[in-house]
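K.L.:
can't give you the sequence, but here's the structure:
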């Protein structure tokens, strides 16, 4: 069976991987658009603290986290995955009680989170933290390197015969794929959805992390760059029996020729990477305050701090204001990072489906869509790609997709 996957982020790479394992002939199309979310993801895998009032969202992220150990074994290479635990921190211990109750309620169905315990001196686990913070340790939480995961998935797919092509894929009204050359900037053609409306807040105000945008500036409700899709040629047909659209925040534009308006929007996140020379940060736990920022350590004395939560349309830029927000909030939680060296900044456009949850399911008999993971792409991306692969092959998915399914065209 021939399947085209539009999008080479972590969801598209996951789909290609699972398709190739089942013997499908896979073509992945990579447009090279700036602002892809995978590269800018911090890499937190700790689903049990979020979506307390939305079991469907939670089940998707929980299963995504649960699938990682087997995926690591299958890939057989280092993807930056490590169970380092997560410290939930707050200045007032009373603020930890709601999440403690949530974890207690979810533990029986998710024992992989480990036994949650109080930590009297969190600075012993994450030395730069502010003194006097109260903390809960969730030992089952893990961190992962998003780029390493995506690249490993694509390498494994290519090793089984998958092809990765650079260019812009568009759909015809009947679901055929046309491949266009990238524009002359060398960065791939960029486009923005013209669908009106603002993204929902996804209930993030009730989740432990990323409770609200850091910026106090008003958020625009329409894309910042409403240009039409710029194409340099008429396109070359790519033969396919099925198509998976995993184009992240650009998914709505890709699917528009089918006659459907999918309100998928970009939500910008800026993060920074810093190094602490001579300090072993590889096994530091993830730090999750009640509201941003999060912090986590990686090998090579690296600490990641992020992220902004900005509804500014298709504007994949690192800004002075965004970095100021991240740095100020990060130092408030971990003043010991004051002398750390800022080595890199990253920005990504997280795909948000306006109705709230992820968007996964068939649009037509031959086109499947998989996007809308927002801040949980690295947690649930490979698993979501597996769901899309099963749907494209006519198999039963590993999770009931009814809560995430788009409206079927023509029905």
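P.N.:
Received it, and whenever you're ready, just let me know what you need. A quick note: this is a predicted structure, and the numbers were derived from the prediction, not measured.
K.L.:
CA only for contacts and neighbour counts going forward, please
P.N.:
OK.
K.L.:
any idea how far residue 388 is from residue 4?
P.N.:
Distance, residue 388 to residue 4, using C-alpha to C-alpha, to the nearest Å: 12 Å.
K.L.:
Now tell me what touches the helix or strand containing residue 350 from outside.
P.N.:
Using DSSP states H and E, residue 350 maps to strand 341-353. Applying C-alpha atoms under 8 Å, 6 or more residues apart in numbering, the contact partners of strand 341-353 are 35-41, 199-200, 248-250, 262-276, 314, 316-318, 358-359, 371-375.
K.L.:
okay, residue 388 and residue 4: which has more neighbours?
P.N.:
Neighbour count, other C-alpha atoms under 10 Å: between residue 388 and residue 4, residue 388 has more, with 36 against 30.
K.L.:
Would you enumerate the residues in contact with the more buried one?
P.N.:
With contacts defined as C-alpha under 8 Å, 6+ apart, residue 388 is in contact with 15, 244, 360-361, 368-370, 397.
K.L.:
And it, how close does it get to residue 13?
P.N.:
11 Å.
K.L.:
next up, a second structure to put side by side with the first:
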């Protein structure tokens, strides 16, 4: 039996636990401290195909993540609260920009059949399908039918429940003791560090400095009977504004922010809440402050190149790490977790198409390791 410790019960940790318990010889313990966790505060959009990011490794990873989700939904019996394929609408304010977006969508569709169909929506179509928007504020949009929305908290809760692993809700400490690596004084055969922005604290205990920084993210939840919204409406990525995520009858979310230099502060900011509301008001009719029902706040992990990384720590072949997922964590996290789980289970998996070496994100190494 292989004893495996996973430090972090967010998107990477929960998905890795799910895949690792599929092998009967694995005994998995998840050390989860959910306070401030980025995943549980996140509402994600699974639609990376029209991003203009030039990092090809990131795009391969994100594209592979979208391919994984439909099967993960079946295998883990995820319901629509966790993952719902409602489509995504990306809008533009001018015909020129809309033409450019349409051409990009057509090109990306060739290598991403999971996009399913792409449809060009006119202003009239947008107003007909999404009556809560102010009329004629967009030149149009590109609707991607394969896009989906994800609720991070629902997703990890359902994955962990289905995995039926040992869940330890406490802060994890990791240290070397001669040839062993201990987590909370217990020896394990394999360890996955999936602590997000807290990963540097853990890695430092093993003699490394990790180039990962925290980034605060906030989003607001709103509900009102006057909001003409259903849970089957697509997620909207309006040009120049925050994402709009319909989540149920008369309910939506707006966000999220990307706030640097806030450390691990989880205080909801009045200024940020007002900015998010103002962004929503610029495109939605009748939106008011009284409709805000909740504010979600979490801390993401970011790297200087804004790219996720994952793999083994050098000289510690039984210690794996994944961090730096940033705002695309709900898209890239599950595929990262699956690739690491496959590697731990002895499969020959090539990670190089998807990530730079972990050593690229270490500022110094304990050469005695």
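P.N.:
On my side now, so go ahead. These numbers were taken from a predicted model, which means no experiment stands behind them.
K.L.:
Now compute the TM-score of the two chains, please.
P.N.:
For this chain pair, the superposition-based TM-score is 0.89 by TM-score structural alignment, normalised by the length of the second structure; 350 aligned residues with a C-alpha RMSD of 2.1 Å.
K.L.:
Overlap in contacts, residue 388 and residue 4 of the first structure.
P.N.:
In contact with both residue 388 of the first structure and residue 4: residue 244, using C-alpha under 8 Å, 6+ apart.
K.L.:
quick one: the lengthiest helix in the second structure to the first structure mean distance?
P.N.:
With secondary structure taken from DSSP state H, the second structure has its longest helix at helix 56-75. Following the fit onto the first structure, the mean deviation recorded for helix 56-75 of the second structure is 0.9 Å by mean C-alpha distance after the TM-score superposition for the first structure.
K.L.:
Show me how far that helix is from its chain's centre.
P.N.:
Averaging C-alpha positions (C-alpha atoms, centre = their mean, to the nearest Å) puts helix 56-75 of the second structure 11 Å from its chain's average.
K.L.:
just to revisit the earlier point, so how much does the strand holding residue 350 of the first structure differ from the second structure once superposed?
P.N.:
On superposition with the second structure, the mean distance recorded for strand 341-353 of the first structure (mean C-alpha distance after the TM-score superposition for the first structure) is 1.1 Å.
K.L.:
That strand maps to which residues in the second structure?
P.N.:
Counting by TM-score structural alignment, strand 341-353 of the first structure falls onto residues 291-303 of the second structure.
K.L.:
and the matching stretch, which residues are buried?
P.N.:
Buried residues in stretch 291-303 of the second structure, counting neighbours by 16 or more other C-alpha atoms under 10 Å, are found at 291-292, 295-303.
K.L.:
Switch the residues you listed over to a markdown table; also include distance to residue 277 of the second structure.
P.N.:
Listed next are these as a markdown table, based on distance: C-alpha to C-alpha, whole Å:
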| residue | distance to residue 277 of the second structure |
| --- | --- |
| 291 | 10 |
| 292 | 9 |
| 295 | 11 |
| 296 | 14 |
| 297 | 15 |
| 298 | 18 |
| 299 | 21 |
| 300 | 22 |
| 301 | 25 |
| 302 | 25 |
| 303 | 29 |
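K.L.:
Quick check: of these, which lies closest to residue 150 of the second structure?
P.N.:
residue 296 (14.5 Å; C-alpha to C-alpha).
K.L.:
and the gap between that closest one and residue 341 of the second structure?
P.N.:
Counting by C-alpha to C-alpha, the gap from residue 296 of the second structure to residue 341 of the second structure is 30 Å.
K.L.:
Do a quick rundown of the strands in the stretch 151-300 of the second structure.
P.N.:
166-168, 174-177, 180-183, 186-187, 190-193, 208-210, 213-223, 235-237, 243-248, 251-255, 292-302 (DSSP state E, counting those that start in this stretch).
K.L.:
got a markdown table for those, with distance to residue 117 of the second structure too?
P.N.:
Shown next, in a markdown table, are the strands of the stretch 151-300 of the second structure (distance: least, C-alpha to C-alpha, whole Å):
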| stretch | distance to residue 117 of the second structure |
| --- | --- |
| strand 166-168 | 40 |
| strand 174-177 | 47 |
| strand 180-183 | 47 |
| strand 186-187 | 50 |
| strand 190-193 | 37 |
| strand 208-210 | 41 |
| strand 213-223 | 29 |
| strand 235-237 | 15 |
| strand 243-248 | 20 |
| strand 251-255 | 25 |
| strand 292-302 | 32 |
